[in-house]
Structures are given as C-alpha cells and as structure tokens.
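Asks: here are the coordinates; sequence isn't available:
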C-alpha cells in the first residue's frame, strides 16, 4: 500500500476572517430578503396610516366606539366598535374549538394511528387546507347554517340562562358570530394540524424511548416528552391559524348576517368583522368611503401585529420547552 507523504497532509487551513464566495452571496441574499420584508411592512403601514388619518379626521362619530358604519353619509359617521368585537369574538370561538381538535388529530396521526392510515389521513388534511375560502363559505351557508339550528336551540334551552347563549328569536336562521366561529374553526384546523404534526415528528426518539423504558404509558409519553418539546411549535401553529381567522373575508361574508348591533348573545344574527365589512362595503364606497375602510384595515393590521408579537414573546419566555439548544 502506497503511503506517500502527500496522502497524510491535512487540508489547508482557511485563513481567519475570510469566507467563501458562496457564503457571502447567501448572506447577502438572506440579509436583503429580510430588509425587503421590513420595507414592505413599513410601506404598507405608512400607506394605511396616511389614508386612515384623512378619513378619521373627517369622521363625525367616535372611530373607536361608534356602532354605525355609514361613511357615505353627509356628514360621515362610522366606527369600529362592532367590527372589532365581532372579529375578536369569532376568532376566539374558532381557536377554542380548533386548537384542541387540531392537536388531537396531529397526535393521533403521529403516535396512535396505524401506519397504513397515517399517509391517507395526512393527505386528507392537506387537501382540506387547499380548499378555497369561498367554497367553505358556500358550504357554510347551504349546509352548516341549517344544521346548526338544532344546536342553537339546544344551547338556548340549556345554557340560555347565561345570556351568552340566549337566542332572542329561536326561529331565526343561525347566521351569527357563533356560526362564523364554528366555520372558521373548520377552516383553520388543517393549518394547525399540519404544523403541529411536523413539530411532533421532530421530537427526539430518545426522549420517548427513555420514558417508555421508565414504564410510562403512551399517554404519559405524550404528556411528559412530546407536548413539552412541541409547546412552542403548537403556539406558532395556533398563531398561523389565528391569522387566517382574523383576516377571513368571503366565508364570513357568506354566512354572517351583519348588522350594527353589539350584543353578548352569540346566537343572535348581529355583528360583523373587519374583513367582512371591507368586502361588503368596498364596491359601493366612494373615495372617502374607501379611506374609511382602509382605516378599519389599519386596525386589523395592528391587531395582527400585536397577536404575532405576543406569540413571539410567549415562545421566547418558554424557550426551555422548545427542545432547541440555547
């Protein structure tokens, strides 16, 4: 065997302070992409703010507390009280329903389902995530609204004493914020499930095997090894779903009977959301009316930023649960 000195020489050491051209190009592209994203966000914020300030300055109502939206009147009177309430309430209902269901589906696919069912179930979830929102809206108006009438009557009979589930007119259609929340929950379940499923797959196998070796049951493995590791990922998945719920337009506009009424009764056909109001009023709005709608869009923009910022703070404070090394 030929062992010449050249075969045993170590590779030449890279000089300190120098990087490869490919690394410099990748670093420049990554930095440029981040700066471009920040510039786009800033441009959107400036555009919304300029148009919103013009509309709010001519509003003869209180923009934050007025229930009515009549930007085409003379003088114009409009406010976001009903829209903000409807957007937040419908999104909260959707999250309360969707997050536990999505996490349960993701756990079943990754830890409980037989191998022959895992791929078809995952494929079905992917298909649900690809369904257009207008299709969900038509399905909600033609199928979900009639079939929720019985549930509404049941809630009114047994939980109506709370006031929240009291229905003023039991014979009215189920075109309410509660129905919107159920529909939004169905729409965001695939998003939260897909992200949670991928996070659960990243759990180190050694953690699960160690728990099993200590005599833990399958549920104890999930509770002590899987969920703590995936907690930050579940929060991120939930925020992605919440982002879609906050900005959903066509499905909400198809199902909800909007009215300038703010009520705690979730089963009454009243209320509205930012996105639904913009979609319904944009075609008939003049130049000033569009500025007023842009002002409401600015509020939705700020709410979305606050929600995502809060999610980032939660993840940062619970970094010990992320499973990643600091």
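Replies: In hand now; what should we look at? It should be emphasised that the depicted structure is a prediction, and the values quoted were computed from it without experimental measurement.
Asks: Could you use CA atoms for every contact and neighbour count after this?
Replies: Fine.
Asks: and the residue most central in space within the chain, what element?
Replies: Central residue of the chain (C-alpha atoms, centre = their mean): residue 242, 2.0 Å from the mean position. Per DSSP states H and E: residue 242 is located in helix 227-247.
Asks: Look at the nearest residue to residue 168 once chain neighbours are set aside and say how many residues are nearby.
Replies: What sits nearest to residue 168 in space, not counting adjacent residues and going by C-alpha to C-alpha, 6 or more residues apart in numbering, is residue 268, at 6.6 Å. Counted by other C-alpha atoms under 10 Å, the residues lying close to residue 268 total 26.
Asks: Am I right that residue 268 is in contact with residue 163?
Replies: No: using C-alpha atoms under 8 Å, residue 268 is not in contact with residue 163; the gap is 11.0 Å.
Asks: which residues sit against stretch 255-262?
Replies: Stretch 255-262 has contacts (C-alpha atoms under 8 Å, 6 or more residues apart in numbering) with 67-69, 81-82, 85, 137-138, 140-141, 145, 175-177, 179-180, 269-272.
Asks: one more time with 6 Å, if that's ok
Replies: Around stretch 255-262, the neighbours that count as contacts under C-alpha atoms under 6 Å, 6 or more residues apart in numbering are 67-68, 82, 141, 175-176, 269-272.
Asks: same question, stretch 182-192
Replies: By C-alpha under 6 Å, 6+ apart, the residues outside stretch 182-192 that reach it are 94, 98, 102, 125, 129, 237-238, 241, 245.
Asks: From these, pick the one nearest residue 218.
Replies: Using C-alpha to C-alpha, residue 102 comes nearest to residue 218 of these, at 18.9 Å.
Asks: which residue sits closest to the closest one, ignoring its sequence neighbours?
Replies: Using C-alpha to C-alpha, 6+ apart and skipping residues adjacent in sequence, the residue nearest residue 102 is residue 193, 4.6 Å away.
Asks: would that neighbour count as being in a strand?
Replies: No: looking at residue 193 with DSSP: H, G, I helix; E, B strand; the rest coil, it is helix, so not inside a strand.
Asks: Got another one to weigh against that:
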C-alpha cells in the first residue's frame, strides 16, 4: 500500500484550513448583522431609560408633548407615522402593480428599457429633494386647487366627512402620504417587475391558449406564482415609508395634535426627532426623543415581523 505524497497532504490540509476560515468569516458576517441590530435597539432603550422610568407605558398612550413642563407622550407621533404610511401604501401598491404589469405584459419592447430606467432613477433621488418639491410645488397646488374642493364636497359626507374636513393649508398628513407614495412607488414597482419576469412563459402561453384574457392570466397565473415575493416587496416599501424623515418633515406640518382630519397638520416619529433634537436643552427632553427612536424601531420591527409571518404562512399553504 503506497503512502500519500507529502505535497498532497499539505494541499489537503491547506484546503481544509481555507474552508474553515471561510466558514468562520461568513458566520462572523452573519452574526455582525444581529449584533448591530441588537446594539442599536439596546442603545436607544438605554438612552430613553429616563423617559420610560418616568412615564412607563403611559408614554405610548399620552398625547402630551410639552418640553417646558417636561411632559412627553408618543401617541401623536405614532399615529402620524402609521397614518401617513398607510396612505402611502394605499396609493403606491396599485400604482406599482400597474407599472409592473405595463412593463412586463403590455409595453412594447422599445419602451420597457426607458421606463424601467426612469423607475430606477426615481428610486435614487434623495428624500430631501422629494421634500423640497413637496413643500414648494405640491403644497401650494393642493392648498389652492385640491383641498378646498375636497373640504367642500367630501367634508360633509357622513362617515368619511371627518377625514376630509379642515382648512386647506396644503400641509398635512394627506400631503405627507402622497409624497411618501411617490417615494416608495419605484421600490415596490422594481421588485414587482423583477418577480413578474420570473414567471415561466409556458405558463402564460398555456393560459392564453385556453382562451384566458390578459387580466385573467395576470390574476390567475402571474400573481399566484409570485405572491410571496410581491408581498415581501410591498412590506419593504412599507418599512421605508415608516422610517422616512426629511420628505415627511417638510410637508407634514409638525403639529403635536391628534386629529382625524387628513388635511390637518400632524407629526411623525422621524419628523419629531429631526426637528427637535437640536433644541433638546435637558436630559429628559433628549431622553424622550431617543425613546421615540426606540418606538420607531419597535414599530418597524413589528411590521416586518408580521410580513415574515405572513410569508411563512403563504409558503406553507402553497406547499400543501
């Protein structure tokens, strides 16, 4: 029986060492994400400990925000964050779906590349540009031409009247939702377009051969095939809408008032932190703002966790 040559043994040992090193390297990269996430959450929790110790769970349900009296509550910013993000998603999801369908099913080939490039360019525009455009262009137009009509015709309608009544200032939660929708549309549309392109052509051709219309192919073939990825892209856009700062700060109005009217100014967690952090002249004030950051972390985490749970249930259902 011949012995293994020394060079071959050295090569085997070197390969085994390289494999172990690579495994530990990628493991460290994966653990770095968890460590960074935990460190960010714990640092904000520690920075806001004075607020949580003083107000307890009442911090989440209080409307108060009085830096002079050192009385703080997170209900108004939480409400503004959720409402503006909800408005943005109500607008952005159908529009993004239409863009993705147009690019993958309807648009001629010579038009798909320019429109797709335009969508990617919109995604790359800084948020402060959207905010300035919203403040100097969208707010005056809505305040002069749109919101007076909305207040006059929808403000007195039963059930939905309280949502659309108020002075036509132009600034408000509805305007912030519109700007957020324009911001997240490129992200959701890009994800939808990419996943729609993964649908095998044979499936669609078979459906067309059986006499299905284009809408039936989209509804019965394309969407079921890409449902999990589409929902994931929607929740990614929602995560961006929840955490957006500068664009919302310009057009939201920055008023700590809890109102049902979408035309009235409001506030969000990110806008409150951006506007008031430099003015925080006391430890309690700074602690309240850092505590708001922790609340935003919790809101985003809960939303994304719900998305993961929904995707897991969908994948189990599709597996059965």
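Replies: Yes, it's here. A quick note: this is a predicted structure, and the numbers were derived from the prediction, not measured.
Asks: circling back: just name the closest of the contacts of stretch 182-192 of the first structure to residue 116 of the first structure, please.
Replies: Each of those was scored against residue 116 of the first structure by C-alpha to C-alpha, and residue 125 proved nearest at 15.5 Å.
Asks: all strands of the first structure, in order?
Replies: Assignment of strands within the first structure using DSSP state E yields the ranges 69-70, 77-78.
Asks: what's the spacing between the first one and its chain's center?
Replies: Think strand 69-70 of the first structure. Offset of strand 69-70 of the first structure from its chain centre (C-alpha atoms, centre = their mean, to the nearest Å): 28 Å.
Asks: could you give me the residues in the second structure that it aligns onto?
Replies: Aligned by TM-score structural alignment, strand 69-70 of the first structure corresponds to residues 65-66 of the second structure.
Asks: Quick check: buried residues in stretch 194-204 of the first structure?
Replies: 194-197, 199-201, 203 (16 or more other C-alpha atoms under 10 Å).
Asks: Can I get those in TSV including distance to residue 214 of the first structure?
Replies: Shown next, in TSV, are these (distance: C-alpha to C-alpha, whole Å):
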residue	distance to residue 214 of the first structure
194	30
195	29
196	26
197	25
199	24
200	21
201	21
203	18
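Asks: The residue nearest to residue 102 of the first structure matches what in the second structure?
Replies: Using TM-score structural alignment, the equivalent of residue 193 of the first structure in the second structure is residue 189.
Asks: what about its match, how many neighbours?
Replies: 30.
Asks: cool, and residue 98 of the second structure?
Replies: 14.
Asks: In the first structure, what residue corresponds to it?
Replies: Using TM-score structural alignment, the equivalent of residue 98 of the second structure in the first structure is residue 104.
Asks: Quick check: buried residues in the longest helix seen in the first structure?
Replies: Longest helix in the first structure, counting residues (DSSP state H): helix 21-57. If you call a residue buried by 16+ other C-alpha under 10 Å, then helix 21-57 of the first structure has these buried ones: 48-49, 51-52, 55-56.
Asks: Turn those residues into a markdown table, columns for distance to residue 230 of the first structure.
Replies: Compiled in a markdown table, the buried residues of helix 21-57 of the first structure are given as follows (distance: C-alpha to C-alpha, whole Å):
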| residue | distance to residue 230 of the first structure |
| --- | --- |
| 48 | 36 |
| 49 | 38 |
| 51 | 42 |
| 52 | 40 |
| 55 | 45 |
| 56 | 44 |
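Asks: Can you name the two of these that sit furthest apart?
Replies: Farthest apart among these by C-alpha to C-alpha are 48 and 56. That separation is 11.8 Å.
Asks: Can you tell me the number of residues neighbouring residue 171 of the second structure?
Replies: 26.
Asks: roughly how far apart are whatever residue of the first structure lines up with it and residue 252 of the first structure?
Replies: In the first structure, the residue paired with residue 171 of the second structure according to TM-score structural alignment is residue 175. As defined by C-alpha to C-alpha, to the nearest Å, residue 175 of the first structure lies at a distance of 10 Å from residue 252 of the first structure.
Asks: again with residue 43 of the first structure
Replies: Here the criterion is C-alpha to C-alpha. By it, residue 43 of the first structure lies 28 Å from residue 252 of the first structure.
Asks: What of residue 141 of the first structure?
Replies: According to C-alpha to C-alpha, residue 141 of the first structure stands 10 Å off from residue 252 of the first structure.
Asks: Which of those two has more residues huddled nearby?
Replies: More crowded of residue 141 of the first structure and residue 252, by other C-alpha under 10 Å: residue 252, with 33 against 21.
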